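Q: could you look at this predicted model? Sequence included:
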Amino acid sequence: MKIKQKGFTLVELLIALTIVGILTSVAYPHYVQYIQKAERAEAQATLVSFASAMEQWRLANNNDYSNALVGAGETAIFANQVPANANATKTYSLSVVADKTSYTLTATPVASQENDECGVLTLNSAGIKGAKGLAPDVQHCWE
């Protein structure tokens, strides 16, 4: 009488591990890009909200952006990081350069976001959007 063995053979395990390895090597980079794009979108939304707050400040303060600053690159009217929650993992550092008639808002990537192809995101008082990174164009970064 023949005894039937239970379990997997070494070859079956190696095939399964190879398949998992191939799937992981393909999926992980796409996952990282997806996360970076989501974090970039949050930074963009924050910059747009920041610009709106700067415009409201200007209207309430004699058409002057400069007095919205409380320190070098920091404002009294908005957070200095994305996400704004200080307990969350910071993905972008926010800063502003302003004078009486104009401003430029900057979101500089930090931590895991530093490898994002779009790099530093900017938005100025004229509504011009910028990106200083390896991406092919600004449009790609702000879509």
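A: Received, thanks.
Q: please count neighbours and contacts with C-alpha atoms only from this point.
A: Fine.
Q: name the SS class of the nearest residue to Gln81 once chain neighbours are set aside, please.
A: Closest residue to Gln81 apart from its sequence neighbours, by C-alpha to C-alpha, 6 or more residues apart in numbering: Ser93 at 4.5 Å. Secondary structure state of Ser93, per DSSP: H, G, I helix; E, B strand; the rest coil, is strand.
Q: for comparison:
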Amino acid sequence: MSTARSPAWDPRSQQRGFTLMELLTVIVILGIVAAIAIPGYADYVRAARRLQARTALLDLAARQARHMALHGTYTDKPEKLGLSGPSARFPLDVFDGQIGDPATGTGSARTAWYRVSVTLKQGGAVFEAFEATASPLGAQGDDRCGTFVLDDTGRQSMRGGSLPAAQCW
């Protein structure tokens, strides 16, 4: 009794591996999933960076209110607000929701996505009002919200974006 084995080229032989059609199907499915997931993820990343800018502006407004209560005027000097060293000047960058000065090394290893500026309004011998802005930098520059604006009365608005302030703040 002899057992005949079929040759390797015989289609009835045991097959191993994937066909080209199976591999192409998997690649197409992965491409579709990536095309849906990546833009959605990018939107969440931009929203998280916007949150950091808003947090920095609200912190700056609280520091300005404290300075006004103690000294009777607003200031455009970061060191008087406890933000940075004596050589620091606005505009400053936002690192992880905190305002820092890259020139002094504060946050220099991280990427800044917003830059904060302060404009003061003179009222007699004192600065009676301020407006703080957080302008997007780098890849955040194409964000649909644009520049965040917060003034001394707590009014929140946007400049240069395509979305209304209510959707961004």
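A: Good, I have the coordinates. Because the structure is predicted, anything quoted here is derived from the model rather than measured.
Q: TM value for the aligned chains?
A: Once the chains are laid over each other, their TM-score by TM-score structural alignment, normalised by the length of the first structure reads 0.88; 134 aligned residues with a C-alpha RMSD of 1.3 Å.
Q: might one say that the residue nearest to Gln81 of the first structure is in contact with Pro83?
A: No. Contact criterion C-alpha atoms under 8 Å: Ser93 of the first structure and Pro83 do not qualify, at 9.1 Å.
Q: who's in contact with the residue positioned nearest the centre of the second structure?
A: In the second structure, the C-alpha nearest the mean C-alpha coordinate belongs to Arg49, at 2.1 Å (C-alpha atoms, centre = their mean). Residues counted as contacts of Arg49 of the second structure (C-alpha atoms under 8 Å, 6 or more residues apart in numbering) are 113, 140.
Q: swap the cut-off to 6 Å and go again
A: Taking C-alpha atoms under 6 Å, 6 or more residues apart in numbering as the contact definition, Arg49 of the second structure lies against nothing.
Q: residue in the first structure matching it?
A: Arg49 of the second structure maps onto Glu39 of the first structure when the alignment is built from TM-score structural alignment.
Q: same thing with Met158 of the second structure?
A: By TM-score structural alignment, Met158 of the second structure lines up with Ala131.
Q: surely its match is in a strand?
A: Yes. Judged by three-state DSSP, Ala131 of the first structure forms part of a strand.
Q: please report the number of neighbouring residues for it.
A: Here the number of neighbours of Ala131 of the first structure (other C-alpha atoms under 10 Å) works out to 23.
Q: so it makes contact with Asn124?
A: No. Look at Ala131 of the first structure against Asn124 with C-alpha atoms under 6 Å: they stay out of range, at 11.9 Å.
Q: quick one: the helices in the second structure?
A: Using DSSP state H, the helices found in the second structure span residues 20-71, 165-168.
Q: hmm, who's touching the shortest one?
A: In this case it means helix 165-168 of the second structure. 145, 157-158.
Q: quick one: it to the first structure mean distance?
A: With mean C-alpha distance after the TM-score superposition for the first structure, helix 165-168 of the second structure departs from the first structure by a mean of 0.5 Å once superposed.
Q: no further questions, thank you.
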